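*Asks:* using only what follows, build the 3D model:
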Amino acid sequence: MSWDEYIDNLMAPEKNVTILIGAAICGQDGSLWAASPDMKKITPDEIKKLIGKTTSFHQCGPTVAGLKCMMLKDQYDDSKCPCLQLKSRPDADGATYNIVVGKSIQAVVVAKGTKESNAAQVTKKVYTMVDYLQSKGY
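*Replies:* You can find the predicted model right below:
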């Protein structure tokens, strides 16, 4: 299976409800393995910062594919759900998005929810993919 198929799987609706509008799978070195069109703008520096020390995110949140974010919850040390939950700043229309980052052995999974989806829904999608990738050695 190509990495693009993993993006399709991540973005697939659940019970006819679209949860994600963007997703990317990257290497922990910052390389982009696959991404939906709006997440192709994610940079190697952004990826490296997202999986690095998150202590500064409380004062100055990270940027994800050009979207300035604030940290909601850092769960990287939680073995049940090793994810970072972020919220984007409002866009020109005032919309905000939940963005969740998960890291596996070699990969970083980044997902951007729809305006309507909540952090738990996006986190579930990311965690399911991270868990699968880890089981395959990624």
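*Asks:* can we go C-alpha only for contacts and neighbour counts from here?
*Replies:* Will do.
*Asks:* you'd agree residue 45 is up against residue 31?
*Replies:* No - using CA atoms under 8 Å as the test, residue 45 is too far from residue 31 to be in contact (9.7 Å).
*Asks:* ok, these two, which is more surrounded?
*Replies:* A direct count of neighbours by other CA atoms under 10 Å for residue 45 and residue 31 places residue 31 higher, at 17 against 13.
*Asks:* which residues are in contact with that one?
*Replies:* Contacts here follow CA atoms under 8 Å, 6 or more residues apart in numbering; on that basis residue 31 touches residue 44.
*Asks:* what about residue 28, distance to residue 49?
*Replies:* When CA to CA, to the nearest Å is applied, the distance between residue 28 and residue 49 equals 10 Å.
*Asks:* next, the structure of the following sequence, for comparison with the previous one:
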Amino acid sequence: MSWQAYVDSLTGPDSSGNKTIEDAAICGLASGAESIWASSPGLSSLTADQIKKLAGNSSALRECGPSIGEMKCMLLTDDSENPSSYCMHLKASKNHGGFNICVGKAKTAMVIAKGKDGTAGNQVSTRVFPIVKYLRDAGY
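*Replies:* All right, here's what the predicted structure looks like:
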């Protein structure tokens, strides 16, 4: 499956037929080569610096929340080391819609998903977790 197919799967309907993810991206985390591997249009403006910050130590994100593309965000919880989640849970500022965002980290890849308006954070992370788990198990 291509990287874009993973993004398309995330932004498509879930098993209940609901579309809960508005935008998604898969990024590479290799030091010095942080980049977008595939994305939907709403996350295509992610920068290498933003990817680096999201991949780094989350304690720095607690004081000054990260930006994802044009959205300023706040870190809610970091469950990226929890094997039942592997995600950081973020919320976009009210000026940027207040969307729930999930950032799942594998060894060399990161999955970012932005929920649709009104989508709860757990609905976003439920979609991201299987892909992150698969990537981790496959060595990514």
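*Asks:* what's the TM-score here?
*Replies:* The TM-score (TM-score structural alignment, normalised by the length of structure 1) is 0.93; 136 aligned residues with a CA RMSD of 1.2 Å.
*Asks:* hmm, back to that, ok, residue 28 and residue 49 of structure 1, which is more surrounded?
*Replies:* A direct count of neighbours by other CA under 10 Å for residue 28 of structure 1 and residue 49 places residue 28 higher, at 20 against 16.
*Asks:* doesn't residue 109 make contact with the more buried one?
*Replies:* No - assessed by CA under 8 Å, residue 28 of structure 1 is found out of contact with residue 109, at 9.7 Å.
*Asks:* what's the matching range in structure 2 for stretch 107-114 of structure 1?
*Replies:* The aligned range for stretch 107-114 of structure 1 in structure 2 is 109-116, by TM-score structural alignment.
*Asks:* run a quick neighbour tally on the aligned partner of residue 90 of structure 1 in structure 2.
*Replies:* Counting by TM-score structural alignment, residue 90 of structure 1 corresponds to residue 94 in structure 2. For residue 94 of structure 2, the neighbour count with other CA under 10 Å is 11.
*Asks:* with residue 16 of structure 2 instead?
*Replies:* 6.
*Asks:* just the strands from structure 2, written as ranges.
*Replies:* 21-28, 35-39, 67-68, 71-79, 87-92, 100-105, 109-115 (DSSP state E).
*Asks:* winner for burial among those strands?
*Replies:* For the strands of structure 2, the largest average neighbour count (mean count of other CA atoms under 10 Å) is found in strand 100-105, namely a mean of 29.
*Asks:* and it, how far from structure 1 on average?
*Replies:* Superposing on structure 1 and averaging over aligned pairs (mean CA distance after the TM-score superposition for structure 1), strand 100-105 of structure 2 comes out at 0.6 Å.
*Asks:* distance of the counterpart of residue 130 of structure 2 in structure 1 from residue 95 of structure 1?
*Replies:* Here residue 130 of structure 2 is matched to residue 128 in structure 1, going by TM-score structural alignment. Going from residue 128 of structure 1 to residue 95 of structure 1 by CA to CA gives 26 Å.
*Asks:* and for residue 41 of structure 1?
*Replies:* Using CA to CA, residue 41 of structure 1 is found at 19 Å from residue 95 of structure 1.
*Asks:* how about residue 88 of structure 1?
*Replies:* Taking CA to CA, one finds residue 88 of structure 1 at 9 Å from residue 95 of structure 1.
*Asks:* for residue 28 of structure 1, same thing?
*Replies:* Here residue 28 of structure 1 is placed at a distance of 29 Å from residue 95 of structure 1 (CA to CA).
*Asks:* before we move on, what about residue 125 of structure 1?
*Replies:* Going from residue 125 of structure 1 to residue 95 of structure 1 by CA to CA gives 21 Å.
*Asks:* these two: which is more packed in?
*Replies:* It is residue 125, of residue 125 of structure 1 and residue 95, that has more neighbours when counted by other CA under 10 Å, with 23 against 12.
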